[in-house]
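Engineer: the sequence and its predicted three-dimensional model are supplied below.
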Amino acid sequence: MDGEKRRELILGFLNETTQPTSGTHLSKELKVSRQIIVQDVALLRASGYDILATARGYILNQEAGMMQKRVILVKHTPEELEDELNTIVDNGGRVRDVIISHPIYGELVGDLMLKTRRDIKQFVDKVNNTSATPLMHLTNGMHMHTIEASSKEELDIIEEELHKKGYLRDTIHEE
């Protein structure tokens, strides 16, 4: 199978589900190495497809054009991580990513795509059950999130709730 056909099949898999699909699963289905899948996803992204690489796998952000986005600056303790994320989804938002500004490496971004409390629970469990630490540990709890919601009003409500809890520091950018 040539690369173009394989990339069409990858898009087909991603279009069929709203849940992340692991690179391992795709490599088994297409009978290629996981590295080939990583390269194909990079080529698809370069072609304009909004494919997110989350801790749970790849997901096609099919609603990207319909959502309002805002980058916010937040700070909290590790114990407040789950509450911060739940505050966003409980008020109609999604957490697309986490971003830190590192003094040596510059901007580091981790795709999250957390939409529900279940997604957050799985993410927090992974944080708690691995030796890896969240990016916020590199910056004493200060980090940014790209959040999405169906309207600017929902984004405003999310910011208001984060501010009430003392997590919100600033709005960085709005799309």
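Structural biologist: Looks like it came in fine. Small disclaimer: the values here were computed from a predicted structure and weren't measured.

Engineer: rest of the way, CA atoms for contacts and neighbours
Structural biologist: Will do.

Engineer: I'd like to know how far the closest residue to residue 23 other than its chain neighbours sits from residue 91.
Structural biologist: Nearest non-adjacent residue to residue 23, counting by C-alpha to C-alpha, 6 or more residues apart in numbering: residue 34, 5.9 Å away. To residue 91, residue 34 is 37 Å away according to C-alpha to C-alpha, to the nearest Å.

Engineer: the residue nearest to residue 23 and residue 40 touch, don't they?
Structural biologist: No: checked against C-alpha atoms under 8 Å, the pair residue 34 and residue 40 is beyond contact range at 9.8 Å.

Engineer: ok, structure two:
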Amino acid sequence: MEGDVRRKKIIEILHEESLPVSGTELAGILGVSRQVIVQDIALLRATDKNILSTNKGYILFVEVSDDNIKKRTFKVKHKDEEILDELNTIVDCGGRILDVVVEHDIYGQIAVDLIINSRADAEAFVQQVEKYETKPLNKLTGGVHFHTVEAGDEEILNRIGEELEKKGYLIN
């Protein structure tokens, strides 16, 4: 399959799927290596395709112009063993965690898309961190990090802030 045709097919697959699709899955569907998919994704991103790379796979991000969706960035800090509790606190209040961002003294801002919608997503994320024995991104900044969270209204975002503050995670 020619590269242009394959990249068009990748967009079609990601557009049809509501859940992330892994590079391995895309490679299997398209009969190429995972490395070819990684290169194709990079080329697609260079042509302004908004493809997010999450810990579960690739998502085609389509901006939804819903005036009811509100976003807020929370600055937080906690211990490693509190990651799951922090994520669950946010989703239990009705939030959707879009990313994690750290401000590194040397590298500047480092952001990673998370797309955590539920306790199951939060648990899967923590399991992946443990499975691959990786260090959380906040290790680079002494635990301080930011989450962009979206919710249906400001009241939900306020409740998330209150709960994070009660647990001592929120930094003002």
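Structural biologist: The structure has been received and is ready for your questions. All values derive from a computational prediction rather than experimental measurement.

Engineer: give the helix, strand or coil label for the most centrally placed residue in structure 2.
Structural biologist: When C-alpha atoms, centre = their mean is applied to structure 2, the residue found nearest the centroid is residue 114 (1.4 Å). Residue 114 of structure 2 falls in the strand class when you classify it by DSSP: H, G, I helix; E, B strand; the rest coil.

Engineer: and it, how close does it get to residue 138 of structure 2?
Structural biologist: 14 Å.

Engineer: try residue 65 of structure 2
Structural biologist: Going from residue 65 of structure 2 to residue 138 of structure 2 by C-alpha to C-alpha gives 31 Å.

Engineer: with residue 44 of structure 2 instead?
Structural biologist: Residue 44 of structure 2 is 29 Å from residue 138 of structure 2, where distance means C-alpha to C-alpha.

Engineer: looking at these two, which is more packed in?
Structural biologist: residue 138 (21 against 18; other C-alpha atoms under 10 Å).

Engineer: wait, is the more buried one part of a strand?
Structural biologist: No: under three-state DSSP, residue 138 of structure 2 falls outside any strand and is assigned helix.

Engineer: what's the burial count for the counterpart of residue 122 of structure 1 in structure 2?
Structural biologist: Under the alignment (TM-score structural alignment), residue 122 of structure 1 maps onto residue 124 of structure 2. Neighbour count of residue 124 of structure 2, defined by other C-alpha under 10 Å: 16.

Engineer: give me the three-state assignment for residue 124 of structure 2.
Structural biologist: Going by three-state DSSP: residue 124 of structure 2 is helix.

Engineer: number of nearby residues for residue 153 of structure 1?
Structural biologist: Count around residue 153 of structure 1 with other C-alpha under 10 Å applied: 11.

Engineer: and the gap between it and residue 68 of structure 1?
Structural biologist: Residue 153 of structure 1 sits 10 Å away from residue 68 of structure 1 when distances are taken as C-alpha to C-alpha.

Engineer: swap in residue 33 of structure 1?
Structural biologist: According to C-alpha to C-alpha, residue 33 of structure 1 stands 36 Å off from residue 68 of structure 1.

Engineer: ok, the two, which is more surrounded?
Structural biologist: Between residue 33 of structure 1 and residue 68, residue 68 has the larger neighbour count (other C-alpha under 10 Å), namely 18 against 13.
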